[in-house]
Every structure is written in C-alpha cells, then in structure tokens.
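K.L.:
With the input below, show me the fold.
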Amino acid sequence: MTLATLRDVLQPAASEGYAIAGLVVLGWEDALAYVEAAEETGFPIILQAGPGCRMHTPVPVLGAMFRQLAEQASVPVVCHIDHARSAEECRTGIDSGFTSVMFDGSELPIEENVALTAQICREAKRAGVSVEGEVGFVGYAEGKSSAMTSVEEAALFDRESGADAMAISIGNVHLQTDADARIDMQRLREIEAATTLPLVLHGGSGIPAETRRELAATSRISKFNIGTELRQAFGAALRRSLADNPASFDRIELLKPVIPAIRQEAVKVISGLAA
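P.N.:
Now for the predicted structure:
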C-alpha cells in the first residue's frame, strides 16, 4: 500500500530541495494518467479533489477511486481534499478515505482562520489525516484579486494552527492560462525566516516552469498545485480524438487517447519539480 499523507511527502521534499506536484483531478482519466506519470518518474504525487470535482462527483466515490489508485501504485500517493471551506467538508473527506484535507480559511480574519484550522487539525490527526491551510488569499485570473500573505499572520498560523503545510500568496494566481506570474522573492524569504512549515503555492500553472524548478530547489516551497496546464492538455487531446473519430459515439473510445497525452504532460510537471 502506498497511501501517504502530506507529512510523509512534504517534509522530505522541504529538507532535500525538491517539491511535490498537487495535481487537480476532474475524473477517472486524469487521475489514472497522473498515477501512471508518477510511477514513470518514481516520485510521489498528490491527487487533489477541488470544489468543482466534488460538485461533479460525490466525495465518497472520489475517495474510493483515489484510494484504489493509490493502493495499487508503486510510489506514494496522497489523496487530498482541496479548498474545503468548512469543518464539515473536511470531515466528509476524512470519512470518505482521504488522507489529507485543505481547510481554506484565507478569507477569514487570521484569528478565526487559525482557530478553525486548529480544530480541524485535532480531528484530522486522530484519524491519521494531514491538514493544509492558507494564509493570505490567492486570487483568480478572471475573478477576485489576491491579497499577499502577511509575514506576521504566517508566523501566527505556523505557531498555533497545528497544520502540516501552509499555502501562501506571493504573486501566484489561480487559473492563469499563461505562465507569467511574478513571484515576490523578498516576501517569500521573509515568510521563510518567520516560519517552519512546508510551504505551498496554488496556481502553479501560472508560474514559469523554470521558476518552479528554482523555487523547489532553493526554498521551502515543497508543493505546487497544478491544474490549468493539465486541463489544457486534456482539452487539446480530446479535440484531436473527436476530429480523428467523427463517426464514434463511444465515450470510452473517444477518451482513450486523452490518457497518454495527460500522462506525458504530468511527467513534465512532476520531473520539473524534482530535478
């Protein structure tokens, strides 16, 4: 069995100068492709079920699917709930077999964020489940703007939340289709000096691959969430499949070519963080 938690994979990454890919799952085909890519590279991965995925597929179904893939994999696989907005969402994930949950209290006052994260951590750790939190707000390319992480708030969260990892906002943005995010290196170094937890960057697709590689090797950022560039690979491969098979109506046959295309892109992502 290769089920893992964030503690299992992020602490070695933070100390040894590499990072783990948190890969956004939307269905069976991409989840399978990600695990195949992880096995090809020999590195752990984090399978992530975000809010959109959870609206589309019931959490207990996702938990069973993720665990099936993880238990058959030859590398560690973390089964992770991403961007849960309540303790109840986290509990549902824990009860459904996930090994890790992210409580997103980033839009709450820092004291409330810390207190709720600490409550969730106590419950999660009794079940052997790891917890990620967020300080500052990572915005969206076509939505609400980011609020950069305060060094003082990050230090408070680090000391008092009990979390296993902390997501921060330092220029990274969700759902960017172009990799042109500008990371505030000075703020990163200040946060690193004031904290001890492994750090996480959401919106990793918007960060140039060479910058991700540099940050993985030279900072305590040990997890990058990657979704958009993998969805782009999925969409391009599906359009080719539909064009190549205009008479087909078989969902399984149409989606088969998508899996190797996503796997190839995921190999690039995983390898780029571990080089």
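K.L.:
Could you use CA atoms for every contact and neighbour count after this?
P.N.:
Fine.
K.L.:
Find the centremost residue of the protein, please.
P.N.:
Against the mean C-alpha coordinate of the chain, by C-alpha atoms, centre = their mean, the closest residue is residue 22 at 3.0 Å.
K.L.:
Does it touch residue 222 like I think?
P.N.:
No: in this structure residue 22 lies outside contact range of residue 222 using C-alpha atoms under 8 Å: 10.0 Å.
K.L.:
What's the end-to-end length of stretch 139-155?
P.N.:
End-to-end distance of stretch 139-155 (C-alpha to C-alpha, to the nearest Å): 21 Å.
K.L.:
which non-adjacent residue is nearest residue 190?
P.N.:
Distances taken as C-alpha to C-alpha, 6 or more residues apart in numbering put residue 151 closest to residue 190, at 6.5 Å, once the chain neighbours are dropped.
K.L.:
Before we compare anything, build this one as well:
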Amino acid sequence: MTLVTLAQALQPALTGGYAVAGLVTLGWEDMRAYVAAAEAEGCPVILQAGPSCRAHTPLPILGKMFRHLAENASIPVVAHLDHGYTFEECQEALDSGFTSLMYDGSRKPLNQNIDETARIAEMAHNAGISCEGEIGFVGYADGENSAGTDPEEAAKFAAESGVDAMAISVGNVHLQQDKEGGLDMQRIRAIEALTTVPLVIHGGSGVPVAQRTELATSSKICKFNIGTELRMAFGAALREAVNADPSRFDRVTILKETHDPLVAATRNVLRAFGPVNKG
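P.N.:
Have a look, this model is predicted:
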C-alpha cells in the first residue's frame, strides 16, 4: 500500500528540490490515468477531489476509489480533499479515508480564516493526516478576481493555523486555458522568506511550463494543482473517440480510448516538476 499523507509527499519535495502534482479528478477514467502516468514517471501523485467532482460522486465513494488505486500503485499516492468549505465536509472526507484535507477560508477575514483552518488542521492531525490552507484568494478566469497574498499575513497564517501546506495567490488563476499567466516572482520570494511551510499554487494550468520547473526546483513551492489542462486533454481524446465512429454507443468502449492520450498528457505535466524517479 502506497497511500501517504500530504506532508509525507511534500516534505521530501521541499528538501529535494522538486514539486508534486495535485491532479484534479472528475471520475474513474482520469484518476486511473493519473496514477498510471505517475508510475511511468516514477514520481508521487496527489489525487484531488474538488467541488465539481464531489457534486458528481459522493465523498465515501471517492475515498474508496482513491484508496483502491493507492493500494495497487507502486508510487506514493495522496487522497486529497480540494477546496473543502465546511467543517462537516472535511469531517466526511476524513471519515471516507482521505489522507489530506484542504480547507478554503480564503474569502474570509484573516483571523477567521486562521481560526477555522486551525480547527481543521487539529482534526486532521489528531487522525494522523494532513491539512492544506489558503491565504490570499485565488480567483477564476472570467470570474472573481484574485486577492494577492500579503507576505506578513502569510507568515501569521502559517504560524498560527498549523497547516502542512499553504496555498498562495501570486498571479495564479483557476480555470485558465492558456499558459500565459506568469507568476509574481517578487511576491513569492517575499512569502517564502517569512515562512517554512511548503507552498502551493492553485490554478497551475495557467503557469508557463518553464516557470513551473523553475519554481519547483528553486523555491518552496512544492505542489502545483493541475486541472484545466488535463480536462482539456481528456475532452479532446473523448471527442475524437466519439467522432471516430458515430454508430458506437457503448461508453466503456469509447472511454477506453481516452486512457492512453490522457496518460501521455499527464506524463508531460509531471516531467515539469523536477527529476523523475523521486518517489
């Protein structure tokens, strides 16, 4: 069994000069491909269940799916709740076998965010698992604007919340479909100068690949969340499979043809985060 906590995946990355991919899952086909790609690259992987995934599949089922994949994998796998918004949701994820809880209080005032995240972190640590928090709201493409992380607030949040990883807002945006959203290096350096906790970039699909590699190998950013980029790869493969034979109707047959293209796209993503065989 290679199921691990977020801290167990990120602490070696922090000292070893690489980053681990937090891959946003929507169903069995993509999570299976993500593990296959990580095995091929010899690196750990974080399987993430975000709000849209949870709206489609209940947390207890997702926990079993993640754990099944981890138990049969040769590389470390983290079962991670992405953007948990309530204590009850985080508790359900813990009860469902997740090994990492991300509580998102980034829209709330600093002290409230700290207090609520600290409660989730305490719950997680008492159960022997990890907690990620977010300081500085990360916005959405064509939606809410980001609020950049203040370095002093980040230092306070890291020290008082007890998180194992801290997501920051440094020019990154969720759901960005191109790779033209370069990050604010000056703000990143200011944050990491005041903190020791592994840092996380949400909206990693919008970060240029060269900058992903630079930050993975030379900063405290140890986790990049990648969703949109791989959803686009899956969608393109699915569209091609459907259009190849309009008479086909069996979804198992059609979905099989998404596997290899998604594995290939995922391997390309994983290679950007540092040397292979780091798991």
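K.L.:
where does the TM-score land?
P.N.:
Superposed pair, TM-score by TM-score structural alignment, normalised by the length of the first structure: 0.99. Supporting alignment: 275 aligned residues with a C-alpha RMSD of 0.6 Å.
K.L.:
Now do the SS call for the residue nearest to the centre of the first structure.
P.N.:
strand (DSSP: H, G, I helix; E, B strand; the rest coil).
K.L.:
try residue 92 of the second structure
P.N.:
helix.
K.L.:
What is the neighbour count of the counterpart of it in the first structure?
P.N.:
Alignment note (TM-score structural alignment): residue 92 of the second structure maps to residue 92 of the first structure. By other C-alpha atoms under 10 Å, 17 other residues sit near residue 92 of the first structure.
K.L.:
And residue 78 of the first structure, how far from residue 46 of the first structure?
P.N.:
5 Å.
K.L.:
contacts for the helix of greatest length in the second structure?
P.N.:
Longest helix in the second structure, counting residues (DSSP state H): helix 251-271. Contact with helix 251-271 of the second structure is made by 20-21, 29-30, 33-34, 36-38, 40-41, 43, 230, 233-234, 237-238, 241-242, 248, as judged by C-alpha atoms under 8 Å, 6 or more residues apart in numbering.
K.L.:
Helices along the first structure, start to end?
P.N.:
Going by DSSP H, the first structure shows helices at 6-16, 28-41, 51-56, 59-72, 87-95, 110-126, 151-160, 185-194, 209-218, 228-244, 251-255, 258-274.
K.L.:
quick one: the third one to the second structure mean distance?
P.N.:
It refers to helix 51-56 of the first structure. Compared with the second structure after the fit, helix 51-56 of the first structure shows a mean deviation of 0.2 Å (mean C-alpha distance after the TM-score superposition for the first structure).
K.L.:
so how far is that helix off the chain centroid?
P.N.:
15 Å (C-alpha atoms, centre = their mean, to the nearest Å).
K.L.:
Hmm, residue 132 and residue 167 of the first structure touching each other?
P.N.:
Yes: applying C-alpha under 8 Å, one finds residue 167 of the first structure in contact with residue 132, separated by 7.2 Å.
K.L.:
where do the contact lists of these two overlap?
P.N.:
With C-alpha under 8 Å, 6+ apart, residue 167 of the first structure and residue 132 have no common neighbours.
K.L.:
how close does the alignment partner in the second structure of residue 227 of the first structure get to residue 162 of the second structure?
P.N.:
Following TM-score structural alignment, the counterpart assigned to residue 227 of the first structure within the second structure is residue 227. Distance, residue 227 of the second structure to residue 162 of the second structure, using C-alpha to C-alpha: 27 Å.
K.L.:
One more: residue 57 of the second structure?
P.N.:
From residue 57 of the second structure to residue 162 of the second structure the distance is 30 Å (C-alpha to C-alpha).
K.L.:
what does residue 272 of the second structure give?
P.N.:
29 Å.
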